[in-house]
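Q: predicted model follows, preceded by the sequence.
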Amino acid sequence: MTVALTEDQKLPLAEDQALRDALAAADLPTLLMTYVHLSRDMALLDKFQPHVHALSSGKQTAVPDDLAAELREKMRALLTSPNEADLTIPEPALLQRIMSVGMGEPVSKEFIPLLLEQSGLGPQHDRSHRPARQQIPQGFKVLIIGAGISGLAAAIKLKEGGYDFEVIEKNSEVGGTWWVARYPGAGVDTPSHFYSYSFALNPEWSTYRPRGREMLDYLIRASHSYGVRDHIHFETEVLGMRWIEDEQVWEVELNDKHGGKSTVRANAVINAHGRLSRWVWPKIEGLKDFEGPLVHTAEWDPDLDLKGKRVAMVGTGASAAQCGPAIVDEVEHLTVFMRSGHWVVPSEWAAAKVPEGVQWAMRHIPFYLAWFRFGIYWTGSDGLYSNLIKDPEWPAESPSVSLVNERLRKFCMSNLEAKLGDRPDLMEKLTPDCPVFSKRIVMDTNWLTMFRRDNVTLETAGIERVLPGAIRTADGTEHRVDAIILATGYDVARMAGWLDIIGRDGVNLRELWGDEDPVGYFGLMVPGFPNYFHIMGPNAGPNHGAGVNLMAEAQVHYILECLDHLVETGASAMEPTEDANATFNDRVQGQMPKMIWTHPKANSYYKNSKGRVIGSWPFRLLDYWNESREPKLDDFVIHEKATAEETAA
């Protein structure tokens, strides 16, 4: 199968300085995989294989200069010669060989379908042949709550499928978290070239991890280019929703920016309001008494001026690690209040600019961007899964759970020692006692070195109370501060938020799940709530890598499969059975004792206060992707449409 190329990628390319610069700057394993794809030159794979090592091996990939020069020259000749490149997708066996050599480790055949989709190398799922595409009944409507990365993906795929839909977005623009997250240094932990839609690869990222504004711009562009903006009701909130059994529809109450209330009916609802839409204000005595600026990173005041101020930052998670280094140069003093430490992974390159030559290669060399994305996915996703599995023979009191996890801990420790080895006071405070990956890791973009500065203090004594102009810690010390930044995260356990979602028999999902006990089927559906799909629901978190974009796309695919089934069969609704829900959760929770998140020192938002892991998917991402290809119909109650006589009765 031949893949359509953009106008910029039409071959032959001009033999000019731009091409030479791109080949010189290109990542060698990516260039190798791209070249063999285009040339089918297996001999060059054999030459490179001894020199390319897996990231997890600890060895450095060291390609001899003459071999690198040979690759660049062969690629130059191929790209500048007419009709020489093979633009078809290689057969699975060849793909597997290219991937394995390029990554320096075996890539199993079972990964190929997922990798083709998520790299952008292969085609997206084509439903155009499905009978449902010609049978969608007039008036069949889907409502999406939220236009963040998940809701926008749902809108794009519903539009492709020919469904009538509306999107309700409380903000004035798409983007969700990335519209809201405007604190200094805001960005994404997942690498730029993967944290994007597989069907909308972006060669224009300016850094290797996207900044918040650039991520927002990407999502805005996607909303325009895929033509879904006309379906979005901005500055409109969902107040609540109720399943109308007699009519087999959801009735949703809305409130627009003018305060006007209305209701809309939908055959199905996709709740994509996101886990990061409800931030946490910590329960600290006296917080409301503080007289200076008080701001949460998730609700940043763009007019806040911190220049020359004594600033307190409460929290040491991902947002703190981004915000702190971004403001430290302008404040008089920064005091960071830490409750518990996070493992920090060195990532100085994350903020590095993507060289123009690399951007040129991504724009112009066929498949280069897709192979680069594949490499990011492979090294940052299921390749990390082994770190999560407890070795039953490993000492229970150890701050790691297996040999591979201990190696990762030592890698993180070497980063700590390299930057703070001559500061035993900081080393002691900043070395966590939990295993790496037992809670969210933090990217180290000048975070650790920040604590060496004369105008930074790390405070580990607990906060006793906030005073009008200071923070008093448990040891009685008063820290005078002019402003307080709360980097205290999100209420991810309250997955229904504050919405009244009333299903069959008047059951309210918000009350059913309570503050911290959500339980669902496949991280997406709930018995008693027909045609209700909760994206990134219970136990759907990709907590060992890859990013929510993969899970969102998998869940949207599954939702479309469910809707197609309804349309094709003429049914009105579907919901998982209680037995299927129990079986799914028994399987998920049965795996948890084997996982790192249940280590005695693992305290994170992945768990609720009872110790039940509510957020994380405990198997490979490949497993979730495979299971999302189509619903297991035996797990569902399928409701047939009522006849006119039944409706009247």
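A: That came through fine.

Q: from here on, just use CA atoms for contacts and neighbour counts.
A: Will do.

Q: the helix or strand hosting Glu575 packs against which elements?
A: Assigned by DSSP states H and E, Glu575 belongs to strand 571-576. Contacts defined by 3 or more CA pairs under 8 Å, 6 or more residues apart in numbering; DSSP states H and E place strand 571-576 against helix 548-569, strand 636-640.

Q: which of those sits closest to Gly421?
A: helix 548-569 (35.1 Å; CA to CA).

Q: could you give the angle of the closest one to strand 571-576?
A: Between the axes of helix 548-569 and strand 571-576, defined by axes from the mean of the first three to the mean of the last three CA atoms, to 10 degrees, the angle is 140 degrees.

Q: and helix 548-569, how far out from the chain's middle?
A: Computed by CA atoms, centre = their mean, to the nearest Å, the separation of helix 548-569 from the middle of its chain amounts to 18 Å.

Q: what about Ser172, how many residues nearby?
A: 12 (other CA atoms under 10 Å).

Q: help me confirm that it comes into contact with Phe234.
A: Yes. Contact criterion CA atoms under 8 Å: Ser172 and Phe234 qualify, at 5.2 Å.

Q: tell me, how many residues neighbour Asn290?
A: Actually, residue 290 is Phe rather than Asn. 18.

Q: and the residue lying closest to it once chain neighbours are set aside, what does it touch?
A: Closest residue in space to Phe290, ignoring its immediate chain neighbours: Pro468 at 4.1 Å, by CA to CA, 6 or more residues apart in numbering. By CA atoms under 8 Å, 6 or more residues apart in numbering, the contact set of Pro468 is Asp289, Phe290, Glu291, Gly292.

Q: repeat that for 7 Å
A: Residues near Pro468 by CA atoms under 7 Å, 6 or more residues apart in numbering: Asp289, Phe290, Glu291.

Q: so what's the last one up against?
A: Residues in contact with Glu291, defined by CA under 7 Å, 6+ apart, are Pro468, Gly469.

Q: with the first one instead?
A: Under the criterion of CA under 7 Å, 6+ apart, the neighbours of Asp289 are Leu467, Pro468.

Q: apply 6 Å and report the result again.
A: Contact analysis of Asp289 by CA atoms under 6 Å, 6 or more residues apart in numbering lists Pro468.

Q: ok, now how distant is it from Val295?
A: According to CA to CA, to the nearest Å, Asp289 stands 14 Å off from Val295.

Q: just the contacts of Pro468 now: which is nearest Glu406?
A: Phe290 (43.2 Å).

Q: distance check, the closest one against Leu304.
A: Taking CA to CA, one finds Phe290 at 16 Å from Leu304.

Q: hmm, back to that, run the chain-centre distance for the helix or strand just after the strand holding Glu575.
A: As assigned by DSSP H and E, the chain's next helix or strand after strand 571-576 is helix 578-591. Between the centre of helix 578-591 and the centre of its chain there are 24 Å (CA atoms, centre = their mean).

Q: structure B:
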Amino acid sequence: MPDQKPDRNFLERAVSLADANALRMALFQTTRDPEIAAIPARRVMRGGSEAVVIDPADIERIQKKAVDFLIDHAGEPTPPEVSVAELDELVQMAEARTIAPSDLEMRRLLPSFGDFPHRARWTGPSRAPEGFSVAIVGGGFAGVAMAVQLEQLGIGYHLFERRGELGGVWSANRYPDVRVDTLSAIYQFGFEKHYPWSEHFARQREVRAYLDHVTTKYGVHEKLRLNHHVRSAQWDDDAGVWHLTIEVDGERMVEHTAQVVVTASGLFAQPKTLDVPGVASFAGDLVHTTEWSDAVCYAGRKVAIIGNGSTGVQLLSEVAARADTVYVCQRTPQWIMPRAGYGRPIEVELRWLIENMPCYWNWDKFVAGMSSTDLREQLIVDRDWIRNGGSVNERNDALRAVLEGYIAQQVGGRQDLIDRLVPDYAPMARRPVVDNNWYATLTQDNVELVTQAIASLDERGIYLADGRHLEVDLIVTAVGFDTQNYLWPTRYQGRNGVSLEQAWRDEGAKAYLGMTVPGFPNLFMLNGPNSQPVASGTGLPCWFEIWSRYIAEGIVAMLEGGHCAMAVRPEVCAEYNRLVDEEAGRLLYLAENGARKKNYYVNDQGRLQVIAPFTGERVFAMSAHPDLADFELTPARR
């Protein structure tokens, strides 16, 4: 950063690196310049998605006006609060369209004006009863979001994390080039402004540092209990409490009592093991990506990477740069997509602009999420389009054409690779993977794409189904996680001793709004089954803020109403899941060309389980604030 006031050349570089739409919005909000308001922005279709486009000549005008503004006003504060009417006006200007009032309720919160855009509050002078406590299980983003909510309310809690540090998946995953595949601008909490990210897509170490920063700044660190593995939790209906059994430091068991439990153990807590014959006989190193450490050596070795999801795609380029030979074992082709700015540092000038242009941080955050707002349109199966020769719908087929061209370009037109890399299912049917030079790396002389199934392992390597033997001394398993056993390995028992496994035995995991289950009072989940919407308009940290507010407001309403326990009504949960199943039937995930048998979104019973098949606006409307009529309430004991 410059130590003194930047000169015009520096400012011109800074605004040239900015997102033009975010810069336009920040400048207009700050100056109310009618010339900026008059600059046209239009929505266009690009590769199956809508984008807001501004003509190059108008972008130059915006940039010049921004430079003139910054010369005299750099570093001025962003307004602490913005009215609802102004936000609605600005959001529609940013999106270059008229937005229904019901959809604006969520959108006006996404730029994250104000200290805590998703904060729960007491309705009066109430406070939690003495001795009331919440147990939060899991120290990733979700657990930290819940802890900050409780901290603001003054409700007692402990945050239990089974590892020796915060981070969740960002502690467990340390493999080469591990990073978020969502822009840093939206992979952050709305209450923590202007964190100095160094890259457009933050690396693991920086994400971990961010969580440490948040927990220290907001007082959570004092309530954190590391190396505390919650093994089981049992509901005591008579006492109205949960009894937790916790393994501490892997050595001793302790008991803990809490009135409420919030599980934030995450979707990717339990790694899958490589399930092929002969694994135990392999004499080399076999490492799941969650077990990676600095001790793993791949330089000069013969390496097999099994799996081509986000993890396998991220690490290949770095491993191939130093290994002697790399076999990339692909079971199912993926749609792997480019992302602008992926792997690129945030330039010094842009970093300065983010910190010194009033309102730019907010609108950069908003614009970064806009590309996913209409994602659901790519997933709706259009029967008329299919009858006329299409595959899914017009947008999805346009995306397919773009991605097929991208694959061909990345592999230099090599048909032998193209034939094995283009999936036989539609784009977006599975979670999209971001390209980290994966396709191009397959063309290197020391890299081979292997699409034959793995039959077995022996002490020297891998036998393929056609009998070929790959001699390797390091096998990296990037085979994913068990996403069906929610909250595992902690065992929860609700009323009458019924476990979650028993409650979910027939149809897989189900919950109301992904957060609570009938028969399990005062037990809430973050990122539970059918929670995250298919089109969110923002990153997961924002949803953790939304869901944790719902839970915190539920606790507040329960206490203020003189109750000690709340459990969602069975009929309410059943109706929500009926809507989930009905809406899921319209989407690509369960269609014949939707890879439903190769998709962790769909459970073994053929049901969409991981995500909510709704728009972000609809999920927000359902989970913005709890309705106590949805719950069976137990009066507090006098």
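A: Now that the structure is in, tell me what you want to look at. In this text the structure is predicted, and so the values were computed from the model without any measurement.

Q: about what we covered before: turn the contacts of Pro468 of structure 1 into TSV, including secondary structure and distance to Gln135 of structure 1.
A: Listed next are those as TSV, based on DSSP: H, G, I helix; E, B strand; the rest coil; distance: CA to CA, whole Å:
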residue	secondary structure	distance to Gln135 of structure 1
Asp289	helix	61
Phe290	coil	61
Glu291	coil	62
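
Q: confirm Gly143 of structure 2 sits in a strand?
A: No. Secondary structure of Gly143 of structure 2 (DSSP: H, G, I helix; E, B strand; the rest coil): helix, not part of a strand.

Q: isn't it up against Ala264?
A: Yes. Counting by CA atoms under 6 Å, Ala264 is a contact partner of Gly143 of structure 2 at 5.2 Å.

Q: what's the residue nearest to Phe290 of structure 1 aligned with over in structure 2?
A: Residue pairing (TM-score structural alignment): Pro468 of structure 1 is matched to Glu459 of structure 2.

Q: which strand or helix spans Ser456 of structure 2?
A: With DSSP H and E as the test, Ser456 of structure 2 turns up in strand 454-458.

Q: which residues touch that strand?
A: Residues contacting strand 454-458 of structure 2 (CA under 6 Å, 6+ apart): Val276, Pro277, Gly278, Val279, Ser281, Phe282, Tyr463, Leu464, Ala465.

Q: next helix or strand past that strand?
A: Next element after strand 454-458 of structure 2 (DSSP H and E): strand 461-464.

Q: which helices and strands does that following strand pack with?
A: With contacts defined as 3 or more CA pairs under 6 Å, 6 or more residues apart in numbering; DSSP states H and E, strand 461-464 of structure 2 has these neighbours: strand 454-458, strand 469-471.

Q: give the buried residues for that strand.
A: Gly461, Ile462, Tyr463, Leu464 (16 or more other CA atoms under 10 Å).

Q: now those in JSON lines, with distance to Met566 of structure 2?
A: Formatted as JSON lines, these follow (distance: CA to CA, whole Å):
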{"residue": "Gly461", "distance to Met566 of structure 2": "54"}
{"residue": "Ile462", "distance to Met566 of structure 2": "53"}
{"residue": "Tyr463", "distance to Met566 of structure 2": "55"}
{"residue": "Leu464", "distance to Met566 of structure 2": "54"}
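
Q: what is the neighbour count of Ala100 of structure 2?
A: 9.

Q: circling back: okay if I get the helices and strands packed on strand 461-464 of structure 2 as CSV plus distance to Leu23 of structure 2 and mean neighbour count?
A: CSV is the format used below for these (distance: least, CA to CA, whole Å; neighbours: other CA atoms under 10 Å):
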stretch, distance to Leu23 of structure 2, mean neighbour count
strand 454-458, 51, 19
strand 469-471, 53, 17
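
Q: make JSON lines from the ones you listed and add distance to Asn593 of structure 2 to it.
A: Listed next are those as JSON lines, based on distance: least, CA to CA, whole Å:
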{"stretch": "strand 454-458", "distance to Asn593 of structure 2": "25"}
{"stretch": "strand 469-471", "distance to Asn593 of structure 2": "33"}
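
Q: for the ones you listed, which one sits closest to Pro570 of structure 2?
A: Taking those one by one with CA to CA, strand 454-458 is closest: 44.7 Å.

Q: ranges for the helices of the stretch 201-350 of structure 1?
A: Remark: helices assigned in the stretch 201-350 of structure 1 by DSSP state H, counting those that start in this stretch are 212-225, 318-327.

Q: out of these, which comes closest to Ala268 of structure 1?
A: helix 212-225 (21.5 Å).

Q: read off where that closest one ends up in structure 2.
A: Going by TM-score structural alignment: helix 212-225 of structure 1 matches residues 204-217.

Q: may I see the buried residues of stretch 165-176 of structure 1?
A: For stretch 165-176 of structure 1, by 16+ other CA under 10 Å, it's Phe165, Glu166, Val167, Ile168, Glu169, Lys170, Asn171, Glu173, Val174, Gly175, Gly176.

Q: and those, which is closest to Tyr368 of structure 1?
A: Distances from Tyr368 of structure 1 to these, taken by CA to CA, are shortest for Gly175, at 27.4 Å.

Q: identify the residue nearest the alignment partner in structure 2 of the closest one in space, chain neighbours excluded?
A: Counting by TM-score structural alignment, Gly175 of structure 1 corresponds to Gly167 in structure 2. Excluding the flanking residues, the one nearest Gly167 of structure 2 by CA to CA, 6+ apart is Gly140, at 4.4 Å.

Q: ok, that neighbour to Pro541 of structure 2 distance?
A: 10 Å.

Q: compare the two and say which is more crowded by neighbours.
A: Gly140 (21 against 18).

Q: re the thing from before, now the contacts of strand 454-458 of structure 2 as CSV including distance to Val326 of structure 2?
A: As requested, the contacts of strand 454-458 of structure 2 are exported to CSV (distance: CA to CA, whole Å):
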residue, distance to Val326 of structure 2
Val276, 20
Pro277, 22
Gly278, 21
Val279, 19
Ser281, 21
Phe282, 17
Tyr463, 15
Leu464, 15
Ala465, 19
